[in-house]
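Kindly generate the corresponding structure for this input.
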Amino acid sequence: MRILHVTPTYYPNVGGIEAVIRNMCRELRERGHDVAVAHLETGLSQGQDRDEECDFPIYRIPLLGHRLLGLAPGLRKIAKEYDILHVHDPQLMAITGSVLLYARIMPRVLSSHGFYGHTKNLSQFKALHQKLAFPRLLKSYHSVLAASKSDFAHASLYADNIELFENGINVAAFAPQQPLSEKDLHRWIYWGRISQNKRPDLLVDLVKACADRGHNIHLTITGRPFDDMQSTLKARLADLDMPDHFDLRPPMDDAALKATMAQAGVFASASEYEGFGLTFIEAMAAGLGIICRDAEPMSEFANSSGAGIAVDFRDVDRAAAQVCDFLDQHANTISASARRFAAKYNWSDKICDLERVYDSALSAHNTPSSTKRS
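Okay, the predicted model is just below:
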């Protein structure tokens, strides 16, 4: 089967969508499929390169206009070379618009990635779009793969072609290299975007409140600055003057990140919203417990795994008390519970379901399916 993943972002950009697409492509290639990525974004030059890690082509296609209201005419020629499009468009705007205009007759499925609830920006525009265009655009896909139960519940209000397909990870890639008993639950790490909606400033406040209760937490924060949160965070750390408790670092490569994770016992995030929460599952695969906001899907990971706790960051003192009690009571079980829970999200076990979705879409469009393994 020839599968083209259409996305508004891809490496060298780094984030959850990029990781999900790369893992999907890796697993599909191993099962004999021909895969590629079409990266549609403003400022790109038309061209082609290659994902060196996973060995498949990346088509760079300029998006003319804006990421919300833009067109990518370069998609037309490339899309015709594939059997099916797997579209990754949480906004259901420019990317989906280009797919409908330039590849309308092709079978296609959509991954939700949290839709557009990650921030409150353009809230009035989003509300209008959701009322007028959202249902029709959802129905233009054969299947909408909801990345979380909250995405499924939301999209099901507008269309009936929704199915739950939670993302996966390469579990083996995050397996800890040391005995689980050596995990230090007082060493925390956050990795990801350092942005307003991720709220790393609240993590700093939580560490301070835990320290006031006698728990000497050390928090490493690493990631790519996305807005002015980096300067806010630096100012807050300077005011606290607690250098033994905090380490703010630039983005790490995979080797450095895994080395830092190996010394940590907890992944902590105060993120306001996650479409799926990929980093939480990655952390749990490494044997880390999780501390998160009391909001789905993060809270579901914490509560159902036995390896984490979800707290209300609006009351940091109460949150600190809950966190300290949790770490004291579950110190001997967190790592094992985390790995056991993460194992359910292994891509190698999920990819058959993805193939089934593709086959169904191809059949609905009377397109021969070439799912035989090479």
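
Please make it C-alpha for all contacts and neighbour counts, starting now.
Will do.

buried set for stretch 50-62?
Using 16 or more other Cα atoms under 10 Å as the test for burial, stretch 50-62 gives F56, P57, I58, Y59, R60, I61, P62.

Please apply the same query to stretch 332-341.
For stretch 332-341, the neighbour count (16+ other Cα under 10 Å) marks I334, S335, A336, S337, A338, R339, R340, F341 as buried.

another one to check against the first:
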Amino acid sequence: MTAPLPEPVSPFADKTIVHVVRQFYPMIGGLEDVVRNLAGRQTGRFSKVKVVTLNRLFIEPDRLLPRQETIDGFEVRRIPFRGSPRYPLAPSVFAELGEADLIHVHAVDFFFDSLAWTSPFRRTPMVATTHGGFFHTADHKRLKTLWFNTITRLSASRYRGIACCSESDLATFARIAPSRVRLIENAADLEKFGSAASPVPVKGLMTIGRFSHNKRLDALLDMVKVLAARDSGWHLHIAGSGSDWSEADVRRMIAGRGLEAAVSLHCNPSNARIREVMGSCSLFVSASNYEGFGVAMIEGLSAGLLPVVEPNTAFVSLARKHPMVRLAAFADADKAAHAVEEAWAALAADPSALRQAAIASAAQHGWAGTAGAYERLYADALRLA
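Have a look, this model is predicted:
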């Protein structure tokens, strides 16, 4: 009997990788989930995997998190910061980088800039992932554009490679770092909510995400008010955590529209709780006018939820790959409600086929391909060292 071939040795088996990200678990969100999944899959591929992050969550600024923790087999180190969550200052990050053979910075913020400016003193190869940059809202657009074309351009020149997690990010960052960018779309944990949606059509809607202004929960609630006036059977489930709007703010928005019976708010829910709620839903909805990629929508597809979403750049791009995605401008509540009703009618006509098509379509965003693309990025960065 032929002995099985040994597993190939990882080219990074003698390397330490340090991920730097402003927010991490127990914060739940697209950025945090991507970093956790990526770092978890690198455990065993690298000699050591470490995540450096801030020691307080922006939504709970008075709660101090543990200084050190092991999560999914990798080390998490949390450091203090001061200043605004928009640009938190955390100079003690430099003390956490001494053992790194490769530094991976996530998002464009203080860490992205400060590690770039000090890179000549370390000479450690660095890569970055954009995660949408900082154009999530139109607020301070002129200042953001000026900063991007000057400070961000200079910072980007210090990175060996920049992973753009969406086609819109690629187009944006190609303007300032054309030789360094490449498209590595975010992956989703397809098992987390896999097949969780109701097996039979129900008039339950699900939206997931932080309560930030770009998610436009007010427009989503306006649409639900139209739906509920036509049919009291409709129900929206909002799962997320406080951000620009607090839990109290969102509850006031619900009450102000008289939607207490038609909307349930699930604050800081566990994945198990979200999965449970999905069991009473058939559609995923989002009025967000900006997404770095759209991980929550992909997770909704993996559950078997049919999406009706705002035609922002990220969702339009995803709609080209997923034909069951319906686009609707939520600024017109009546038209958006009509789009939801049409999506539900299509599902009711062939529930099993459409549900399974959504689940199958999500499979193209699994982690195997994305993790491999990052290893190619790392290999290229290390060869340039």
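
all strands for the stretch 1-150 of structure 1, in order.
Assigned by DSSP state E, counting those that start in this stretch, the strands in the stretch 1-150 of structure 1 fall at 2-7, 34-41, 47-51, 56-62, 64-65, 70-71, 84-88, 108-111, 143-146.

Please enumerate residues in contact with the second one?
It refers to strand 34-41 of structure 1. For strand 34-41 of structure 1, contacts defined as Cα atoms under 8 Å, 6 or more residues apart in numbering pick out 1-10, 25, 28-29, 56-63, 67, 72, 75, 95.

Mean distance between that strand and structure 2 after superposition?
Comparing strand 34-41 of structure 1 with its match in structure 2 after superposition yields a mean distance of 2.1 Å (mean Cα distance after the TM-score superposition for structure 1).

That strand versus strand 47-51: what angle between them?
120 degrees (axes from the mean of the first three to the mean of the last three Cα atoms, to 10 degrees).

ok, back up a step: columns distance to D184 of structure 1 on top of the strands of the stretch 1-150 of structure 1, output as TSV?
Shown next, in TSV, are the strands of the stretch 1-150 of structure 1 (distance: least, Cα to Cα, whole Å):
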stretch	distance to D184 of structure 1
strand 2-7	38
strand 34-41	39
strand 47-51	36
strand 56-62	39
strand 64-65	49
strand 70-71	48
strand 84-88	37
strand 108-111	36
strand 143-146	35
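
so what corresponds to Y10 of structure 1 in structure 2?
In structure 2, the residue paired with Y10 of structure 1 according to TM-score structural alignment is F24.

H245 of structure 1 pairs with which position in structure 2?
Matched by TM-score structural alignment, H245 of structure 1 corresponds to A262 in structure 2.

is it true that that match touches L227?
No - contact criterion Cα atoms under 8 Å: A262 of structure 2 and L227 do not qualify, at 9.5 Å.

Between those two, tell me which one has more neighbours.
L227 (22 against 19; other Cα atoms under 10 Å).

those helices in the stretch 1-150 of structure 2, which residues are they?
30-42, 110-117, 119-122, 141-147 (DSSP state H, counting those that start in this stretch).

For those helices, give me TSV that also has mean neighbour count and distance to A187 of structure 2.
Compiled in TSV, the helices of the stretch 1-150 of structure 2 are given as follows (neighbours: other Cα atoms under 10 Å; distance: least, Cα to Cα, whole Å):
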stretch	mean neighbour count	distance to A187 of structure 2
helix 30-42	19	7
helix 110-117	20	22
helix 119-122	12	29
helix 141-147	12	27
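
Of the ones you listed, which is nearest E247 of structure 2?
Closest to E247 of structure 2 of the helices of the stretch 1-150 of structure 2, according to Cα to Cα: helix 30-42, at 19.2 Å.

which one is the counterpart of D83 of structure 1 in structure 2 nearest to, not counting chain neighbours?
Mapped onto structure 2 by TM-score structural alignment, D83 of structure 1 lines up with D101. With sequence-adjacent residues excluded and distances taken as Cα to Cα, 6 or more residues apart in numbering, D101 of structure 2 is closest to T16, at 5.2 Å.

what's around P323 of structure 2, how many residues?
Residues contacting P323 of structure 2 under the criterion other Cα under 10 Å number 11.

now do G372 of structure 2
As a burial measure, G372 of structure 2 scores 12 neighbours (other Cα under 10 Å).

What is the aligned counterpart of it in structure 1?
Using TM-score structural alignment, the equivalent of G372 of structure 2 in structure 1 is C352.

re the thing from before, what's the local residue count around the spatially closest residue to the match of H245 of structure 1 that is not a sequence neighbour?
For A262 of structure 2, ignoring the flanking residues on the chain, the nearest one in space by Cα to Cα, 6+ apart is H235 at 4.7 Å. H235 of structure 2 has 23 neighbours, counted by other Cα under 10 Å.

aligned partner of H235 of structure 2 in structure 1?
So, by TM-score structural alignment, H235 of structure 2 is matched to H218.

thought its match was touching M242?
No - the pair H218 of structure 1 and M242 fails to qualify as a contact (Cα under 8 Å) at a distance of 9.8 Å.

Lovely, talk soon.
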